[in-house]
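Peer 1: Kindly generate the corresponding structure for this input.
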Amino acid sequence: MSESLFKQLKDIGIDEELAAKVSASLDPEHNATKKDLLNMQEAILQHQARSDQKMADMNAKFDAEFKAMNARSDAEFKAMNAKSDAEFKAMKVEADARKAEADARYYELKMESSKIDAELKVKLANAYAELKTEIHTVINRQYLATFGSALMTIASVLAVNWYFNV
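Peer 2: A predicted model of the protein is given here:
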């Protein structure tokens, strides 16, 4: 049992001399003294110190890994953010160019439409003027035909009347 305890104490990190003293003090034939208790307490404290050191090492390692991971994450985020900003700016430039092109085409079509509209207005005004002139000409001819017919009727009535009265 003594060798097994000694080996176990060595495995958990207790130094060889203290492990031998603790193993010897737990021998059933050995009378326990105050010094044995102090050896046990020292073994416990050494084990506690090693555990604390391992925990501190693990925490330091974890903190270092966490900081490295956080730094990588921040770098990746900044890279993605920069890439996203660049893509957005490129898309905005492209959209602005397309909008400018569409605006130019719109104003071109609007000017063309305005020109066609003005030409149509002129043609409609000319056609209306021609129609008015034609209507006045027809009315004037009709007036002359009616007035001429009335004069002919009066002249023929006068001629017939004169013929029979003379």
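Peer 1: alpha carbons only for contacts and neighbour counts from here, please
Peer 2: Will do.
Peer 1: so where's the longest helix in the protein?
Peer 2: helix 34-165 (DSSP state H).
Peer 1: How far off centre is it?
Peer 2: Averaging C-alpha positions (C-alpha atoms, centre = their mean, to the nearest Å) puts helix 34-165 17 Å from its chain's average.
Peer 1: Nearest to the spatial middle of the chain, which residue is it?
Peer 2: Phe88 (7.6 Å; C-alpha atoms, centre = their mean).
Peer 1: so what's that residue up against?
Peer 2: When contacts are counted by C-alpha atoms under 8 Å, 6 or more residues apart in numbering, Phe88 touches no other residue.
Peer 1: Against Gln53, how distant is it?
Peer 2: From Phe88 across to Gln53, the span is 51 Å (C-alpha to C-alpha, to the nearest Å).
Peer 1: Repeat that for Leu158.
Peer 2: 150 Å.
Peer 1: got it, and Glu65?
Peer 2: According to C-alpha to C-alpha, Glu65 stands 18 Å off from Gln53.
Peer 1: go on, Leu5?
Peer 2: Counting by C-alpha to C-alpha - Leu5 and Gln53 are separated by 23 Å.
Peer 1: These two: who's more crowded?
Peer 2: Leu5 (16 against 12; other C-alpha atoms under 10 Å).
Peer 1: Just the element for the more buried one, please.
Peer 2: Assigning secondary structure by DSSP states H and E places Leu5 in helix 2-11.
Peer 1: one more to line up against the first:
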Amino acid sequence: MLDLNQLPALFPRTGLQVRLLVPPDQFLKSLSGEVTPNGSEQGRGDVLVGPVAADAIRIRRVRSFFRNDFAPQFSGSLSEDGSLLEGSFEAALIVRRFLTLWLAGAVLFVVLKVLPGVEMEGSVLVPLFMFVVGAMVPRLGWWFGRGDRDRIEAALIRAAGHGDN
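Peer 2: A predicted model of the protein is given here:
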């Protein structure tokens, strides 16, 4: 039987836990100083953007003239006692949903091509190629966004009171 847990993850995801060495309100204030609120990032060069609150912290990197929707974005929150930041880096939800539809469409076309009695023009290689490209794009985008994760993680660690990382 096919065990889906053995398949490689389509979308990369890495967890992050940072112990706070400062009080939670000081952490949130410090992090808010490094992160620009959503909607005010236009024409600002290279900034970290997103909402910062105790129950939800979402941070992504925005650069002028460059966009990578597959780059890792941080999503997390503070623990109940406020001593630990827990979250993960992954692609945006809209990107994950779009690519799931893309791959489902590619699989559907492959199935339709190989079913007997279904007349479709073209080679079965086209939808196979679409599937392979769709499966590789998240990894490539993650690789191109590797600096985004480092920059976001450094800001979180600094705000948590761990020095100038």
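Peer 1: Any idea what the TM-score is?
Peer 2: After superposition, the two chains reach a TM-score (TM-score structural alignment, normalised by the length of structure 2) of 0.24; 65 aligned residues with a C-alpha RMSD of 5.0 Å.
Peer 1: Which other helices and strands does the helix holding Leu5 of structure 1 contact?
Peer 2: Applying 3 or more C-alpha pairs under 8 Å, 6 or more residues apart in numbering; DSSP states H and E, we find helix 2-11 of structure 1 packed against helix 16-25.
Peer 1: For the helix it packs on, buried residues please.
Peer 2: The neighbour-count check on helix 16-25 of structure 1 (16 or more other C-alpha atoms under 10 Å) flags Leu18, Ala19, Ala20, Lys21, Val22, Ser23, Ala24, Ser25 as buried.
Peer 1: my read: the first one touches Ile44, true?
Peer 2: What that stands for is Leu18 of structure 1. No: the pair Leu18 of structure 1 / Ile44 is not scored as a contact, 10.5 Å apart, by C-alpha atoms under 8 Å.
Peer 1: Phe129 of structure 2 - how many residues pack around it?
Peer 2: 12.
Peer 1: swap that for Val126 of structure 2, sorry
Peer 2: Val126 of structure 2, neighbours per other C-alpha under 10 Å, totals 13.
Peer 1: In three-state terms, label it for me.
Peer 2: The three-state assignment at Val126 of structure 2 reads helix, by DSSP: H, G, I helix; E, B strand; the rest coil.
Peer 1: Any idea how many residues pack against the closest residue in space to Leu103 of structure 2 that isn't next to it in sequence?
Peer 2: With sequence-adjacent residues excluded and distances taken as C-alpha to C-alpha, 6 or more residues apart in numbering, Leu103 of structure 2 is closest to Phe131, at 5.6 Å. Phe131 of structure 2: 20 surrounding residues under other C-alpha under 10 Å.
Peer 1: looking at this, Phe131 of structure 2 is in a strand?
Peer 2: No: according to three-state DSSP, Phe131 of structure 2 belongs to no strand; its state is helix.
Peer 1: contacting residues for it?
Peer 2: Applying C-alpha under 8 Å, 6+ apart, the residues near Phe131 of structure 2 are Trp102, Leu103, Ala106, Val107.
Peer 1: Mind putting those into JSON lines with neighbour count and distance to Arg19 of structure 2?
Peer 2: Conversion of these to JSON lines gives the following (neighbours: other C-alpha atoms under 10 Å; distance: C-alpha to C-alpha, whole Å):
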{"residue": "Trp102", "neighbour count": "16", "distance to Arg19 of structure 2": "39"}
{"residue": "Leu103", "neighbour count": "19", "distance to Arg19 of structure 2": "38"}
{"residue": "Ala106", "neighbour count": "20", "distance to Arg19 of structure 2": "43"}
{"residue": "Val107", "neighbour count": "16", "distance to Arg19 of structure 2": "44"}
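Peer 1: I'd assumed Gly87 was in contact with Ser77 of structure 2.
Peer 2: Yes: with contact defined as C-alpha under 8 Å, Ser77 of structure 2 counts as touching Gly87 (6.3 Å).
Peer 1: Distance of the residue nearest to Leu103 of structure 2 relative to Lys113 of structure 2?
Peer 2: Counting by C-alpha to C-alpha - Phe131 of structure 2 and Lys113 of structure 2 are separated by 14 Å.
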